[in-house]
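Trainee: heads up, no residue letters with this:
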């Protein structure tokens, strides 16, 4: 079973919503006889009212990773039973390009029901009169909406549990750039030009911004392990602690939104644009993944070998091999924007080659003590969609018992082409169109995404490429800093 919304159970086998009416199972006979209105989630309603919450934002992350929302007055959300019956919207919202709200030819059409997942209800501490909640998406007839990426990753996680008894934890490194405006010219400039982990970057005014970001994250139950200055001008990193996979992905969406709001409150601009400055390190959202079973500790864990590196379990090797095997098509999901490929270049710590290593910053996949890291993910990716693809590829590696090649500890860019060929090392796609071509040719990912979502994603991304390709560099830069 997939995660159930309150008053609804979701049947993963046939994709139907069960019990699609109001959640009245606990209605007392006295209440029915007196026709007293029954409010589902009454305790949550009372808690939010007491806290001064007046509105609920129903959130979803669209195909191009824009977080969209419908804002509902608190009273209406609970008393009119929208918390159990959902909010109507339009299917075409899943197929809007990053360039603007344009309905592309062949986009899905018709009504859509946004069904709140009440387990994700959370007060927004940086705007405490609002709470937010994620949703699952359905058609009016109760069928799941094919372009619901959050439901997609939930299905993949369910399959992993049913087929392999596997559950996953994830943690993320959020790299972002803080911009200020020049007081004289109004031009956008990086907040500083400090180097990696340079203490001088954390003066009181900058530390106050980052401290506020961390406190706002922690107030939403998003645990932070550390923050520090990154290498590029104005670039910082906040590391999110491991959590169960779906919750971690939701946290990543909330964290990106939180950081942008907090920066704005301080008169700054926060952007996850993959390559803010030519010749400098880019922004990524490195994803750390660990596996476990109901009877074992982390599958990835092991003991140190004579080399000092952890010996990775056989099962984890198969999983990592599956990810590496499909990294070319996966790149379209992990780095899905026109500007993503400005970051994925050799010798810039981006992991621009299909190799893995122990701590090798030039490898796309890195092995840690009890997890592995996918470096390709950036801030323009819908995380639910991207990690659904990664998990599906890894599970297929387990299914097929794929063999993980030896680790590479050298910089792949320093090898000859013959040396790279010998270890099956490829350069990642150099453009989004090239990555989309690889995605089109991958039968497994086509099956996992399904024809409706795959075709929608391809249509939107190919349309974006045509529109963005004719933009001037400054116009393109402005678009992506503003959107992401």
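Mentor: Perfect, I can see it now. What you see is a predicted model, and the numbers here were worked out from it, not measured in a lab. Numbers count the residues shown, from 1 in each chain.
Trainee: contacts and neighbour counts: CA atoms only from here.
Mentor: Noted.
Trainee: which residue ranges of the stretch 201-350 of the chain form helices?
Mentor: 204-218, 245-265, 314-325, 327-334 (DSSP state H, counting those that start in this stretch).
Trainee: now for the strand ranked longest in the chain, which elements pack on it?
Mentor: When the chain is parsed with DSSP state E, its longest strand is strand 166-181. Based on contacts counted as 3 or more C-alpha pairs under 8 Å, 6 or more residues apart in numbering; DSSP states H and E, the elements that strand 166-181 packs against are helix 149-164, strand 188-190, strand 235-240, strand 243-244, helix 245-265, strand 269-271, strand 287-293.
Trainee: residue 101 is nearest to which of the helices of the stretch 201-350 of the chain?
Mentor: With C-alpha to C-alpha as the criterion, residue 101 lies closest to helix 245-265 of the helices of the stretch 201-350 of the chain, at 19.8 Å.
Trainee: where exactly do the helices run in the stretch 351-484 of the chain?
Mentor: Taking DSSP H, counting those that start in this stretch, the helices of the stretch 351-484 of the chain run over residues 383-400, 417-422, 432-440, 443-449, 451-469, 473-483.
Trainee: hold the first one in mind and look at this next one:
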């Protein structure tokens, strides 16, 4: 597939060994640092998300930002094979105690944190010591897939729905204690936690994060925030920043939060739904076409490619053993490999938008994914699958018009992590897009976590992962 080889260089990173580019980054960072000091920022947390879905970070004093931007901060490649419990596994290309990378902050995305006085956050790109993208860098993978779509003449707009459960700060390994007993989607939850939610909305606004809505969700103590659409790399950055903002505001209110796939065994879990739309020359290709519900041929082929790849994509988007405790029928989790118009039980939900706004609002939602996923891996893998569908001119199968759990012919998605890993291993599309080092590191982490919880009950899995995400 064009633009997906490991050798494709990021269009936003300098050529290897370019001293001028390093100097320019450092000089620019000095100006950014001065602006941060004016806002009383003393430290910058440079973050990345590992293959287990855990957000990691290294921090630098604001006075060291120029050095970090020019030369990066040391970050061992072994983090690519960390498991959810911080144990390490190994893979063919990545693992072990030897080697180093350079973690370079993206100066365009540095954000002073509204809920963490004195701090800013920046997503980091991971480079080799030679200054080229690390083959295991998940953020660079997302960037490469955006470039691959652009080479085909496509613009993709994406946004995440982030669900979380808020609990009293004293909740640890025991079942969480919820600060509200308000019912599902109930106004009572908004009343009980109005100061917390108002501070959260204010923090999003102060940080320039555009959110579309915030509402109580189904499970006890659960809420959801929907981020506005952006290019896929920015959408992944926003997903990380949204979660860290929720953590910061929660801590200020003596609360803690969990984005784990399941927080209480037997209850509806936290989704990390991905919305996306396909555009060309400013036109939304998910509207005005001859295909199902107005899809153009390219949009239908793109979605058909994603649907075709869903079992393998689950290894990216439902990456935890706990994900499969969540992914059950009749809980709006998208447990079946089906699609349908406004069908919340289908893994792929088509949304046409209200009359009068369909030209801009028509999009698709992938409901089978959760917040344990690395958002950079997820947007990149979905783009790779969709572009493969366009390349093969795929069409969608008949749509699901009801609850697929009542249709004997409906195909269940993998019900265990190792099933999705097997599909991931078979996917030449994802292996080509990710490259061997990143593909194998992802698979190694999935197998490591499957082994870690091989003898655990669902309740034990939930308890072990509840506060890790």
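Mentor: The structure has been received and is ready for your questions. The structure presented is a predicted model; accordingly, all values stated were derived computationally and were not measured.
Trainee: next, the TM-score between them, please.
Mentor: Once superposed, chain against chain, the TM-score is 0.90 (TM-score structural alignment, normalised by the length of the second structure); 450 aligned residues with a C-alpha RMSD of 2.6 Å.
Trainee: how close does the alignment partner in the first structure of residue 452 of the second structure sit to residue 42 of the first structure?
Mentor: Alignment note (TM-score structural alignment): residue 452 of the second structure maps to residue 467 of the first structure. Between residue 467 of the first structure and residue 42 of the first structure the distance is 48 Å, computed by C-alpha to C-alpha, to the nearest Å.
Trainee: ok so, going back, deepest in the core, which of the helices of the stretch 351-484 of the first structure is it.
Mentor: Counting by mean count of other C-alpha atoms under 10 Å, helix 383-400 has the highest mean neighbour count of the helices of the stretch 351-484 of the first structure, with a mean of 24.
Trainee: report the distance from that helix to the chain centre.
Mentor: Relative to its chain's centre, helix 383-400 of the first structure lies at 14 Å (C-alpha atoms, centre = their mean, to the nearest Å).
Trainee: show me what residue 272 of the second structure lines up with in the first structure.
Mentor: Under the alignment by TM-score structural alignment, residue 272 of the second structure pairs with residue 285 in the first structure.
Trainee: its match reaches residue 377, doesn't it?
Mentor: Yes. Using C-alpha atoms under 8 Å, residue 285 of the first structure is in contact with residue 377, at 5.4 Å.
Trainee: ok, residue 202 of the second structure to residue 257 of the second structure distance?
Mentor: Counting by C-alpha to C-alpha, the gap from residue 202 of the second structure to residue 257 of the second structure is 18 Å.
Trainee: and residue 323 of the second structure, by the same measure?
Mentor: According to C-alpha to C-alpha, residue 323 of the second structure stands 18 Å off from residue 257 of the second structure.
Trainee: for residue 325 of the second structure, same thing?
Mentor: Plainly put, residue 325 of the second structure is 19 Å away from residue 257 of the second structure if you go by C-alpha to C-alpha.
Trainee: which of the two has more neighbours?
Mentor: residue 257 (26 against 21; other C-alpha atoms under 10 Å).
Trainee: I figured the more buried one hits residue 166, correct?
Mentor: Yes. Look at residue 257 of the second structure against residue 166 with C-alpha under 8 Å: they come within range, at 4.4 Å.
Trainee: where do the contact lists of these two overlap?
Mentor: Common contact partners of residue 257 of the second structure and residue 166 (C-alpha atoms under 8 Å, 6 or more residues apart in numbering): residue 250.
Trainee: name the residue closest to the centre of the first structure, please.
Mentor: Centroid check for the first structure by C-alpha atoms, centre = their mean gives residue 383 as the closest residue, at 1.9 Å.
Trainee: and that one? What does it align with in the second structure?
Mentor: The equivalent of residue 383 of the first structure in the second structure is residue 375 (alignment by TM-score structural alignment).
Trainee: state the distance from its match to residue 9 of the second structure.
Mentor: Taking C-alpha to C-alpha as the measure, residue 375 of the second structure falls 21 Å from residue 9 of the second structure.
Trainee: likewise for residue 265 of the second structure?
Mentor: Separation of residue 265 of the second structure from residue 9 of the second structure (C-alpha to C-alpha): 44 Å.
Trainee: just residue 35 of the second structure next, same as before
Mentor: From residue 35 of the second structure across to residue 9 of the second structure, the span is 30 Å (C-alpha to C-alpha).
Trainee: do residue 80 of the second structure as well
Mentor: Applying C-alpha to C-alpha, the value for residue 80 of the second structure to residue 9 of the second structure is 20 Å.
Trainee: of the two, which one has the most company?
Mentor: For the pair residue 80 of the second structure and residue 9, the greater number of neighbours falls to residue 80 (26 against 18), based on other C-alpha under 10 Å.
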